[in-house]
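In: heads up, no residue letters with this:
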């Protein structure tokens, strides 16, 4: 794997201070990755819809200082200093400093906020780390005017991956593949790439309503869950299955087979949670209301010949996926029947988006 392409090789300009603000989205995987090796290399390829409304907005102020051996930064989340978030960000900066050595010459003040509840299974680390990566690349662009937008996004995905694997899929959209796969042109374990083939019109502007079953902190972090795959008895078969499913999903997305899409997406969601149920130690992130919602979705789909389906991330919340043409009808059933299973009846209406935006 060629990581040398991400090293800084040009002479950099001298800039005393700078400030950049980026909005980067969360994403929802259709084919999941669960299990990785160092440094943040996935055991199987994955593909996700980039979301639009679930996002993180991050501003980083850079002020020149004497060069040191480690990154210096303050971190504020939604207006409050968050000491508990700092270790993960500090580790991220350690991992990226060989590719972004200029960060050692600046004091950074990071201000970040989410449009959705943190650590509730909406991939907050994906949007959070990708936003920081985009701010770093904005600084690098100022320091090195020869850096192209294409290479900047590629490196941002590479950097984001070093903080959170799924963050590599939050730079661009609407569909992003992360992980080397023989049938996906340009795919890589090092960064995410836009799905390279023409997608059937049925999947354009696809809808995702996130039912907030549980907005609290997850009982088991994704990092711990990934590590449990190292000794998992079903791990190797799962990695093979996921890569086979990605090949199937590629065909489905191009041909527009809604029934096959539903079957594969729901199977992937349940398989992800089956890996949690069968790890050692085992754990359950779904809640009783998660199962209630799933059963209601199945009932509605059968009774109405709908293309509605669900997927789950590493949490209790349910992502309800459906074509745009069903937006009104599905919206009614969510409000009248499904919202009662949500924490304080709360849900987020989202749609497929196109990646990071600079402010």
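Out: Here it is on my side, so go on. All values derive from a computational prediction rather than experimental measurement.
In: all contacts plus neighbour counts: C-alpha atoms, from now on.
Out: Noted.
In: the helices in the stretch 101-250 of the chain, which residues?
Out: For the stretch 101-250 of the chain, applying DSSP state H, counting those that start in this stretch gives helices covering 124-143, 149-163, 222-227, 235-255.
In: what sits up against stretch 245-260?
Out: 31, 45-47, 183, 197-203, 261, 264, 307 (Cα atoms under 8 Å, 6 or more residues apart in numbering).
In: Swap in 6 Å and give it another go.
Out: Applying Cα atoms under 6 Å, 6 or more residues apart in numbering, the external contacts of stretch 245-260 come out as 199, 200.
In: right, and the secondary structure at residue 281 would be what?
Out: Judged by DSSP: H, G, I helix; E, B strand; the rest coil, the three-state class of residue 281 is coil.
In: Leaving out chain neighbours, which residue sits closest to residue 199?
Out: Spatially, and ignoring its direct neighbours in sequence, residue 199 is nearest to residue 254 (4.7 Å; Cα to Cα, 6 or more residues apart in numbering).
In: what's the answer for residue 25, then?
Out: residue 55 (4.0 Å).
In: residues contacting the one you found?
Out: 24, 25, 26, 114, 115, 127.
In: Is it correct that the third one is in contact with residue 127?
Out: To tie it back to what came earlier, the one meant is residue 26. Yes. Applying Cα atoms under 6 Å, one finds residue 26 in contact with residue 127, separated by 4.7 Å.
In: Secondary structure class of residue 337, three-state.
Out: Following three-state DSSP, residue 337 is assigned to helix.
In: wait, what's in contact with it?
Out: Residue 337 neighbours (Cα under 6 Å, 6+ apart): none.
In: Got another one to weigh against that:
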């Protein structure tokens, strides 16, 4: 069983300079995690589809410096200095210092960009932190030739988690679970684990993201997670997540799309129910979110087409469906749902294979 101690780098060498480029996708949780303990440990397990097109591409240059007293880094977003992102990166480096002590030996230049618009309302913290963690691990591999491929990816997921919890699910694909549970062998609170026993029905599954509201959320996910402490329904919710993870992995293995749909939609609504019943309570869905949900239900019922929705901690709607019904679903989106998107915008995506280094 891997412990945190296994991720502490030792017996590494030093190099004068190195540049790496890595990409990492966003992901969409099917079973949601909401509520976390100290050190980014989830209060309940989750499982997600790794996406393909919505990703962050990050190039990092490491140059040896004289002083090892502090972290030294510059941050560019789409080629321009982005100082308001720096506190989050500083906090990330501080969290991972014990596991990557070599980082203080270098001045670090981070140049990052997203394949989706930054203001699109799609959370970029998962893909961004996963891409940065991959670059850190590329450096570690360069200065420690004994690093195995398995440990490389586990530690990348472990580090990503310390930047943004769900980022640990963006390192691998196509389906990744995070959080200790009885269902998935070798599952862990420390990093994401691939779930590979997937039926053909779920191969190349599609996710069309309807951009209902591209504005900043009035309540951040960090605050929302904290509100699960003392939540009247927290313990029952955590039990439900364990049960639903067991059920949905069975559906993914057996190819049962109908039962998969029930759990995915229930999980999405449960997530928002937790927000609406916390204290203070809040609502992140918008009227157009509800209109889209109702139209998806009507379309599915009338046409017997296996399309469903899920939500993240926001107003946008992820429309999930098998590839073999893509033409009909995309026509439905064009005909009935685009009007409920801000500026008519949506993004077509599908299951992907996780982070890559170039």
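Out: Everything's here; your move. Because the structure is predicted, anything quoted here is derived from the model rather than measured.
In: Now a PyMOL select for only the buried ones of the contacts of residue 55 of structure 1.
Out: The PyMOL selection below is limited to those of these classed as buried (16 or more other Cα atoms under 10 Å):
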select buried, resi 24+25+26+114+127
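In: In strands, which of the contacts of residue 55 of structure 1 fall?
Out: 24, 25, 26, 114 (DSSP state E).
In: show me what contacts the closest residue to the last one other than its chain neighbours?
Out: In this case it means residue 114 of structure 1. Nearest non-adjacent residue to residue 114 of structure 1, counting by Cα to Cα, 6+ apart: residue 56, 4.5 Å away. Residue 56 of structure 1 makes contact with 23, 24, 113, 114, 127, 128, according to Cα under 6 Å, 6+ apart.
In: Now with 7 Å, please.
Out: By Cα atoms under 7 Å, 6 or more residues apart in numbering, residue 56 of structure 1 lies in contact with 23, 24, 25, 112, 113, 114, 115, 127, 128, 131.
In: Are we agreed that it is in a helix?
Out: No. The assignment for residue 56 of structure 1, made by three-state DSSP, is strand rather than a helix.
In: That one -> structure 2?
Out: The alignment partner of residue 56 of structure 1 in structure 2, by TM-score structural alignment, is residue 56.
In: so how far is residue 190 of structure 2 from its match?
Out: The gap separating residue 56 of structure 2 from residue 190 of structure 2 is 22 Å, by Cα to Cα, to the nearest Å.
In: Residue 71 of structure 2: how many residues sit nearby?
Out: Residue 71 of structure 2 has 16 neighbours, counted by other Cα atoms under 10 Å.
In: do you know how far it is from residue 181 of structure 2?
Out: Distance from residue 71 of structure 2 to residue 181 of structure 2, by Cα to Cα: 36 Å.
In: same question, residue 258 of structure 2
Out: Using Cα to Cα, residue 258 of structure 2 is found at 24 Å from residue 181 of structure 2.
In: So for those two, which sits in the more crowded spot?
Out: Neighbours per residue, other Cα under 10 Å: of residue 258 of structure 2 and residue 181, the larger number sits with residue 181, 20 against 12.
In: what separates the more buried one from residue 45 of structure 2, distance-wise?
Out: 7 Å.
In: Please enumerate the shared neighbours of those two.
Out: Common neighbours of residue 181 of structure 2 and residue 45, using Cα under 7 Å, 6+ apart, are residue 242.
In: Residue 160 of structure 1 touches residue 166, doesn't it?
Out: No. Under the criterion of Cα atoms under 7 Å, residue 160 of structure 1 makes no contact with residue 166, lying 8.4 Å away.
In: quick one: stretch 217-231 of structure 1 to chain centroid distance?
Out: 16 Å (Cα atoms, centre = their mean, to the nearest Å).
In: Where does the closest residue in space to residue 315 of structure 2 that isn't next to it in sequence fall, secondary structure wise?
Out: Spatial nearest neighbour of residue 315 of structure 2, chain neighbours left out: residue 285 (4.4 Å); criterion: Cα to Cα, 6+ apart. Using DSSP states H and E, residue 285 of structure 2 sits within no helix or strand.
In: For residue 134 of structure 1, see how far away the residue nearest to residue 114 of structure 1 is.
Out: 12 Å.
In: burial of the aligned partner of residue 139 of structure 1 in structure 2, as a residue count?
Out: Counting by TM-score structural alignment, residue 139 of structure 1 lines up with residue 139 in structure 2. Counted by other Cα under 10 Å, the residues lying close to residue 139 of structure 2 total 21.
In: now the strands for structure 1?
Out: Using DSSP E, strands in structure 1 cover 17-31, 36-37, 41-42, 46-64, 72-77, 80-81, 106-114, 175-178, 192-194, 207-211, 309-312, 318-322, 347-351, 357-358.
In: Switch those strands over to CSV; also include distance to residue 149 of structure 1.
Out: Below are these laid out as CSV (distance: least, Cα to Cα, whole Å):
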stretch, distance to residue 149 of structure 1
strand 17-31, 15
strand 36-37, 29
strand 41-42, 24
strand 46-64, 19
strand 72-77, 26
strand 80-81, 32
strand 106-114, 23
strand 175-178, 17
strand 192-194, 14
strand 207-211, 29
strand 309-312, 33
strand 318-322, 32
strand 347-351, 25
strand 357-358, 12
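In: which one of those lies closest to residue 293 of structure 1?
Out: Closest approach to residue 293 of structure 1 among the strands of structure 1 (Cα to Cα): strand 318-322, 7.7 Å.
In: Give me the angle between the closest one and strand 17-31.
Out: Strand 318-322 of structure 1 runs at 80 degrees relative to strand 17-31, counting by axes from the mean of the first three to the mean of the last three Cα atoms, to 10 degrees.
In: Would you check the span in structure 2 matched by strand 318-322 of structure 1?
Out: With TM-score structural alignment as the criterion, strand 318-322 of structure 1 aligns to 317-321.
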